[in-house]
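Q: just to be clear, the model below is a prediction. Sequence and coordinates:
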Amino acid sequence: MNINKIKNSKNNFKLIVITAYDALFAKLFEKESHMILVGDSLNMSFAGKPDTLSATLDQMIYHTNAVCTGAPSAFVICDMPFGSYINKDEALRNCIEVYSKTQAAAVKIEGGEDRADIIKHLTSNSIAVMGHIGLMPQYVRSEGGYLVRGKTAEDIEQLVKDAKAIEAAGAFSIVLEGVKTQAAREVTQAVNIPVIGIGAGNVTDGQVLVWSDMLGFFEDFKPKFVKRYLMGGEAVRKAVKQYAQEVQNGIFPSKEEEY
């Protein structure tokens, strides 16, 4: 998958995006996904933090390298962490560092009209950018929580403006998170680049989920928009319990596991 194919997916086929943070899971996801996002969500599901805000650029580069190693043919996107793109020059410097130290194909930036000038600066300097609007986790403290967007006509109008500004700035796609379905429909129809939904209904051009949510490994809470395709935490606990019992009872290792 390349950027041209991603752009051409609009109105042709749905894009499949999933997060990954390491080589092991990236390898498992590579064949079934069009893009792999190294999301700053790793700060919560991988590092156990309460939000994404303390993720660092070094963390993101480390995990992006691991994902690129595990899925060398995948279109990998590095999520730029909070504070790494506060102005055009710093954003470009940090994105160049991501490009020089990893094989990432693109970066992701949160923000709409307010970040369009930064996105334009990046795309003008050969950095491929995926936008992110709607509910934006990096805005959680300034907005007073994780708030669903698109509940009013005015907010839908702003989301459409945000999407158009990001498209005009040269982004190749947009993540649209935590919005009412009608808002998602209007945003998706308003732009010519693919809109990837997460908590935005089935009217977008594709879907993205955090792997530990969809596979049931993150159990602290389940967002409304998540469907668990596997009860991973439960399966792991059951397997570890069996291992412990077999060790205690002298069943493992058996003759089959001996040299």
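A: Received it, and whenever you're ready, just let me know what you need. What you see is a predicted model; the values in this text were computed from it and never measured.
Q: can we go C-alpha only for contacts and neighbour counts from here?
A: OK.
Q: which positions within stretch 1-16 qualify as buried?
A: By neighbour count on 16 or more other CA atoms under 10 Å, the buried set for stretch 1-16 is I6, K7, S9, K10, K14, L15, I16.
Q: looking at those residues, which are in strands?
A: L15, I16 (DSSP state E).
Q: of the buried residues of stretch 1-16, closest to R115?
A: Closest approach between the buried residues of stretch 1-16 and R115, by CA to CA: K7, at 21.0 Å.
Q: test my guess that the closest one contacts S173.
A: Yes. Counting by CA atoms under 8 Å, K7 touches S173, with 7.3 Å between them.
Q: which neighbours do those two share?
A: Taking CA atoms under 8 Å, 6 or more residues apart in numbering as the contact rule, K7 and S173 both touch I193, P194.
Q: mind listing the helices for the stretch 151-259 of the chain?
A: With helices called from DSSP state H, counting those that start in this stretch, the stretch 151-259 of the chain shows them at 153-168, 181-190, 211-214, 232-248.
Q: give me the contacts around the last one.
A: Contact partners of helix 232-248, identified using CA under 8 Å, 6+ apart, comprise L215, G216, F217, F218, E219, F252, P253.
Q: next one for the comparison:
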Amino acid sequence: MTHVSPAGKKPDSSGTGPPEAGKALYGGKGSRRITVRDIAAAKERGEKWPMLTAYDAMTASVFDEAGIPVMLVGDSMGNCHLGYESTVPVTMDEITILSAAVVRGTKRALIVGDLPFGSFQEGPVQALRSATRLVKEAGVGAVKLEGGERSAHQIELLVQSGIPVMAHVGLTPQSVNAYGGYPVQGRGEEAAQQLLRDAKAVQDAGAFAVVLETVPAEVAGEVTRSLHIPTVGIGAGPDCDAQVLVWTDMAGLTGGRVPRFVKQYAQLRQTLGDAARAFAEDVVGGAYPAAEHSFH
């Protein structure tokens, strides 16, 4: 598996070959999976690209057919798929099973598996063990882990071991208990400088990209201009190299209030509810199953 080397070096020449010349990440129809080398090439040519979360094979196949180049099997599954109140309870078993399903449902997208809370905080060796499981058992092309300077040693060992890493700084949801909620990060000069230090630390450790979550747009823009690896924004303004949303938020399936940064592109909760009620009414009224739905 290829990766972007630390300290600004070009990607190595091993693995799946060079990026397909002239092929855009979004909407392309390449004959192989997107790799981190393609992500690096997109940064060089100034191409913006989308990323969505996915948690099952069928949904992932829809996004893959739509041309989404990168999918994150995020620990956000805890909130929107498994019924937890936060991402903290998500386990390696859950991430591994769902990541494998997403890999099976896709052909082109780079699949990134999240390392959940408690799977890498002990240190680099634990992080390597957890990441290796996701690569071997689920077949992901990269992993993501939260933390800036504090996670640099974990990232460095994973990259040296051949596992591409997407970092995650700013608001890190696994730290919800320490934050006391989900506050905007990087406000004020000191906090903004710490965010920049975190982003540079993960870049120097070898991360091929870094998620910036819930930070002021101006700060995210400065970080993006300061790095040679792409930034992936979520609540981080328009200047990031890429943007990611939780798919249930994006498609209007999430109930209740969604974060300010979310734009809903459909209303699937209403659509599914209408379909369920129509089915129920047909059953109760005897309209379903009709003759054309029956065997004789």
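A: Yep, it's here. As the structure is a prediction and not an experimental result, all values here were calculated from the model.
Q: just give the TM-score of the two.
A: The TM-score (TM-score structural alignment, normalised by the length of the first structure) is 0.98; 259 aligned residues with a CA RMSD of 1.0 Å.
Q: circling back: would you reformat the buried residues of stretch 1-16 of the first structure as a markdown table and include distance to H132 of the first structure?
A: Shown next, in a markdown table, are the buried residues of stretch 1-16 of the first structure (distance: CA to CA, whole Å):
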| residue | distance to H132 of the first structure |
| --- | --- |
| I6 | 16 |
| K7 | 16 |
| S9 | 18 |
| K10 | 17 |
| K14 | 18 |
| L15 | 16 |
| I16 | 16 |
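Q: closest one of the buried residues of stretch 1-16 of the first structure to K108 of the first structure?
A: I6 (14.8 Å).
Q: list the contacts for the closest one?
A: I6 of the first structure touches L15, F172, S173, P194, counting by CA under 8 Å, 6+ apart.
Q: counterpart of it over in the second structure?
A: Using TM-score structural alignment, the equivalent of I6 of the first structure in the second structure is I39.
Q: any idea how far its match lies from E85 of the second structure?
A: 33 Å (CA to CA, to the nearest Å).
Q: nearest residue to the counterpart of T53 of the second structure in the first structure other than its sequence neighbours?
A: Residue pairing (TM-score structural alignment): T53 of the second structure is matched to T19 of the first structure. Distances taken as CA to CA, 6 or more residues apart in numbering place L37 nearest to T19 of the first structure, at 4.5 Å, with adjacent residues excluded.
Q: got it, and A109 of the second structure?
A: P69 (4.6 Å).
Q: my guess is the one you found contacts M51. True?
A: Yes. The criterion here is CA under 8 Å, and P69 of the second structure meets it with M51 at 6.8 Å.
Q: give the aligned equivalent of G221 of the second structure in the first structure.
A: By TM-score structural alignment, G221 of the second structure lines up with R185.
Q: do you know how far that match is from H63 of the first structure?
A: 33 Å.
Q: for the aligned partner of Q138 of the first structure in the second structure, give its distance to G147 of the second structure.
A: Residue mapping for Q138 of the first structure onto the second structure gives Q174, with TM-score structural alignment as the criterion. In this structure, Q174 of the second structure and G147 of the second structure are 10 Å apart, going by CA to CA.
Q: got it, and H153 of the second structure?
A: Noted for H153 of the second structure: a distance of 11 Å to G147 of the second structure, by CA to CA.
Q: ok, these two, which is more surrounded?
A: Applying other CA atoms under 10 Å to H153 of the second structure and G147 shows that G147 carries more neighbours, namely 23 against 17.
Q: quick one, which of P69 and M51 of the second structure is more surrounded?
A: P69 (26 against 22).
Q: the more buried one corresponds to which position in the first structure?
A: Aligned counterpart of P69 of the second structure in the first structure: H34 (TM-score structural alignment).
Q: nearest spatial neighbour of the aligned residue in the second structure for S54 of the first structure, chain-adjacent residues omitted?
A: Matched to the second structure by TM-score structural alignment, S54 of the first structure sits across from P89. Nearest residue to P89 of the second structure in three dimensions, chain neighbours excluded: G78, at 7.1 Å (CA to CA, 6+ apart).
Q: G39 of the first structure now?
A: Take G39 of the first structure and drop its neighbours on the chain: the residue closest to it by CA to CA, 6+ apart is D79, 5.1 Å away.
Q: identify the residues contacting the closest residue to V73 of the second structure other than its chain neighbours.
A: Distances taken as CA to CA, 6+ apart place G113 nearest to V73 of the second structure, at 4.9 Å, with adjacent residues excluded. Applying CA under 8 Å, 6+ apart to G113 of the second structure gives the contacts L72, V73, G74, I95, T96, S99, L134, V140, A142, V143, K144.
Q: again with V160 of the first structure
A: Residues near V160 of the first structure by CA under 8 Å, 6+ apart: E186, V187, A190.
Q: could you check how far the counterpart of it in the second structure is from E149 of the second structure?
A: Under the alignment by TM-score structural alignment, V160 of the first structure pairs with L196 in the second structure. Distance from L196 of the second structure to E149 of the second structure, counting by CA to CA: 10 Å.
Q: then V223 of the second structure?
A: Applying CA to CA, the value for V223 of the second structure to E149 of the second structure is 15 Å.
Q: who has more neighbours out of the two?
A: The residue with more neighbours, out of V223 of the second structure and E149, is V223; 24 against 18, by other CA under 10 Å.
Q: how about the more buried one: what's its closest non-neighbour residue?
A: Using CA to CA, 6+ apart and skipping residues adjacent in sequence, the residue nearest V223 of the second structure is L196, 5.8 Å away.
Q: separation between the one you found and R260 of the second structure?
A: L196 of the second structure sits 23 Å away from R260 of the second structure when distances are taken as CA to CA.
Q: what does K255 of the first structure correspond to in the second structure?
A: Under the alignment (TM-score structural alignment), K255 of the first structure pairs with A291 in the second structure.
Q: so how many other residues sit close to its match?
A: 9.
Q: now swap in S33 of the first structure and tell me
A: Per other CA under 10 Å, the neighbour tally for S33 of the first structure reads 18.
Q: quick check: closest non-adjacent residue to it.
A: Closest to S33 of the first structure by CA to CA, 6+ apart is I16, at 5.0 Å.
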